[in-house]
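Asker: sharing a sequence plus its predicted fold:
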Amino acid sequence: MADEIITETTESMDDYKAELESSFRKLSEGDIITGTVIAVSEEDVTLDLKYYAPGIIKAEELSSDPDFNLTESVHVGDVLEATIIRMDDGEGNLLLSRKEANDILAWDKLNQYLEDETVLHVRIKGIVPSGVIAYVEGIRGFIPASHLCLDYVEDCNPWLGKDVDVKVITVDPAQKKLVLSAKLVERERAKEERNHKIAMLVPGSVVEGTVETLMPYGAFINLGNGLSGLVHISQICTRRIKKPGEVLSIGQTVQAKILNTNDNKISLSMRAIEEEMVDTQAKEMKSVQEYVSNEAASTSLGSLLANLKLD
């Protein structure tokens, strides 16, 4: 029994010794440390640093985001990283800055976002000449007007306060330059949606569309629903033509057969429909000829005499 008591006491002392050594570890101004939030007020946040003194982060040292709300964004139990800016704030606490730590750590995260092509959800917080401002990891990011969406944006003001999905396209810590793009995300999503629509098309089926572009090698047909397909010049008609404009005009409504959708490109043929029509007409003509021939045979002289009754 005594041995058990001694063992338990020894284990407790070892645990305490580890915590004690941690609390007296050597820290210096400029170090980045991690702590758990134990108190939140409108003026500051208190962290448990596993140190003999707690850490204090003033509200103005928490974020560079002008719309940052301390009491809404930080909660007891959150784990934060911060830089020591003063070993003693005059009341025995370590004075910390999350902004300074973020300025160092955030750029590593942003580089990772760039490398991984991560899609980020941000809110537009400001309007500047030729674009808008949004914050990622507390860092001010610029979205050029040309990268707000797929369409041309002349006035950025209606975008203020909107949420958009973006990708990081430029990270330059030395110049503190972060550039984002919502257009890139929209373009990829539009491509995925288009590819899905194309995958639903059935080769061999007939579609109707409008001639939208004439090129030396063929014509592009607008099929609606954001899709268009190419009729190669050799597939426009059964006769040889030098250019599509000989038989087609912009805005003309045409029918075509889907040949294939390889590589998510729609290949069409008007010639196939024309050939099918000719083939159908030939079959109908043959049926008529056979019908006429059989009818003629059934009305021969022998047939007439066979049905003749003589009293």
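Answerer: All right, it came through fine.
Asker: could you use CA atoms for every contact and neighbour count after this?
Answerer: OK.
Asker: ok, Leu105 - how many residues close by?
Answerer: Residues contacting Leu105 under the criterion other Cα atoms under 10 Å number 15.
Asker: try Leu148
Answerer: Neighbours of Leu148 using other Cα under 10 Å come to 24.
Asker: let me know the secondary structure of the closest residue in space to Gly161 that isn't next to it in sequence.
Answerer: Residue nearest to Gly161 in three dimensions, not counting chain neighbours: Ile124, with 5.1 Å by Cα to Cα, 6 or more residues apart in numbering. Of the three states, Ile124 takes strand under DSSP: H, G, I helix; E, B strand; the rest coil.
Asker: dropping in the other structure now:
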Amino acid sequence: MEELKGNAAESEAQPTPAHVENGNDFEAEDLALMEQFLNDPAHDYRNLKYGDTVDGLIMRVERDEILVDIGSKAEGIVPSREMQSLAAEDRAALQVGDPLLVFVVQSEDKEGRAILSIDKARQERSWRLLQAAYEKGEVISARVVNYNKGGLLVNLEGVRGFVPASQVSGISRGPDTQKQSDMARMVNTDLRLKVIELNRNRNRLILSERQAMQESRESKKDELLASLREGDVREGTISSVCDFGAFVDIGGADGLVHMSEISWSRVKHPGEVLNVGDHLLVMILSIDHERKRIALSIKRTQHEPWSRVGERYQLGQVVEGVITQLTSFGAFARIEDGVEGLIHISEMGDEPMQHPREFLAEGAVVQARIIRIDPTRKRMGLSLRVNRESGEDVDESGEQGE
């Protein structure tokens, strides 16, 4: 018994081996190594789920599928049915190592690979960009791919949008046949558009070309107004004609040509001499920066006819004129654009009359003799008594005419 106790005491007195004594240190070291391994980005696999949009790298391109590294434990596959939105030339351009945005359709198939979609990824990205454009009020560009009875269909990287016919400036408001013809002509063209309604849950996207154009014009108008100076002569295009004048587009802004500034000749209605689409020169008369209005003149880009009357005409000269207006005291006859003379009722003949209409009609062509000229006051007196002796006529100053 004493021997056993002695052996036990001796055994307790012997030192503990180092690997046993430092067991806690070994465990801490192993945990640190494990943590380092897990924190290494090379071993940081993504836990993907349906709906995730991931930036991947193309590993292999095959006829029916594309192998993509998406940072998961296994590569993902894009089957051919999930890349229908890629044009043939875009698909042919795909190369190994290229970045590729994909949408997770299935996190894992039987082989442990994720099923991915290029179509849904492009659509997801488009919705996000459209939402941002809608919130910021930005103008975007889209291609017309088709049309229906109500308007145009556009494609925005996988998102189908609708542009009502009423929101397209190039579609007439006439018969349906004309509308359909206008819309057919616009297929495969690009339009500048603004998002006016977006509802992703209902897959609804409504756009307007008119609003985009209006905003663009407003921006250009501000720039144009800042650059204009009174007296400038600009090229323009008639955009509309109304009773009191015509509006002319001078490169981003419309200015008004009042009826009195259309021609040096008498004009009863702007539509007599102007048509929408006509190209012409206009002079800037005034600019209202606060109200953003521009007053224009067509006639002031041309020579003022009365400035040459003294050179071209003389007393006693017989000229041809067109009756433009009848009044109770006489008739006005145009002898050239911007130059009219008055035929007083007393100079129409020897027979008494109550009104010139008894003798003349508007539009009639007459031969008349000049009996008075006053270029300064822009007045000319005419007489239909062309065979009368010149010594019997007097001018406005009372001096005998020629």
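Answerer: Okay, I see it. Because the structure is predicted, anything quoted here is derived from the model rather than measured.
Asker: please state their TM-score.
Answerer: Here the TM-score for the pair of chains, by TM-score structural alignment, normalised by the length of the first structure, is 0.60; 247 aligned residues with a Cα RMSD of 4.4 Å.
Asker: what's the spacing between Val163 of the second structure and Asp249 of the second structure?
Answerer: 25 Å (Cα to Cα, to the nearest Å).
Asker: if you count what's nearby, which of the two comes out ahead?
Answerer: Val163 (24 against 18).
Asker: show me what that one aligns to in the first structure.
Answerer: Using TM-score structural alignment, the equivalent of Val163 of the second structure in the first structure is Ile143.
Asker: is Glu111 of the second structure located within a helix, as I assumed?
Answerer: No: using three-state DSSP, the secondary structure at Glu111 of the second structure is coil, not a helix.
Asker: ok, it - how many residues close by?
Answerer: Glu111 of the second structure: 7 neighbours (other Cα under 10 Å).
Asker: state the distance from it to Ile77 of the second structure.
Answerer: 11 Å.
Asker: how about the helix or strand hosting Val254 of the first structure: buried residues?
Answerer: Element membership for Val254 of the first structure, per DSSP states H and E: strand 253-260. Within strand 253-260 of the first structure, the residues that qualify as buried are 255-260, counting by 16 or more other Cα atoms under 10 Å.
Asker: same check, this time on stretch 128-144 of the first structure
Answerer: Buried residues in stretch 128-144 of the first structure, counted by 16+ other Cα under 10 Å: 131-144.
Asker: then stretch 113-130 of the second structure?
Answerer: Those buried within stretch 113-130 of the second structure under the rule 16+ other Cα under 10 Å are 113-127, 130.
Asker: coming back round to it: so what does the strand holding Val254 of the first structure touch, helix or strand wise?
Answerer: strand 206-215, strand 266-269, helix 271-298 (3 or more Cα pairs under 8 Å, 6 or more residues apart in numbering; DSSP states H and E).
Asker: beyond the last one, next helix or strand please.
Answerer: So that's helix 271-298 of the first structure. Next element after helix 271-298 of the first structure (DSSP H and E): helix 301-306.
Asker: okay, now the nearest residue in space to Leu248 of the first structure that is not next to it in sequence: neighbour count?
Answerer: Of all residues not flanking Leu248 of the first structure in the chain, Val211 sits nearest, at 7.6 Å (Cα to Cα, 6+ apart). For Val211 of the first structure, the count of nearby residues is 22 (other Cα under 10 Å).
Asker: who's in contact with Val211 of the first structure?
Answerer: 219-222, 248-254 (Cα atoms under 8 Å, 6 or more residues apart in numbering).
Asker: in CSV, list those residues along with distance to Met13 of the first structure and secondary structure.
Answerer: Below are those laid out as CSV (distance: Cα to Cα, whole Å; DSSP: H, G, I helix; E, B strand; the rest coil):
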residue, distance to Met13 of the first structure, secondary structure
Ala219, 84, strand
Phe220, 81, strand
Ile221, 82, strand
Asn222, 79, strand
Leu248, 92, coil
Ser249, 91, coil
Ile250, 88, coil
Gly251, 88, coil
Gln252, 90, coil
Thr253, 88, strand
Val254, 88, strand
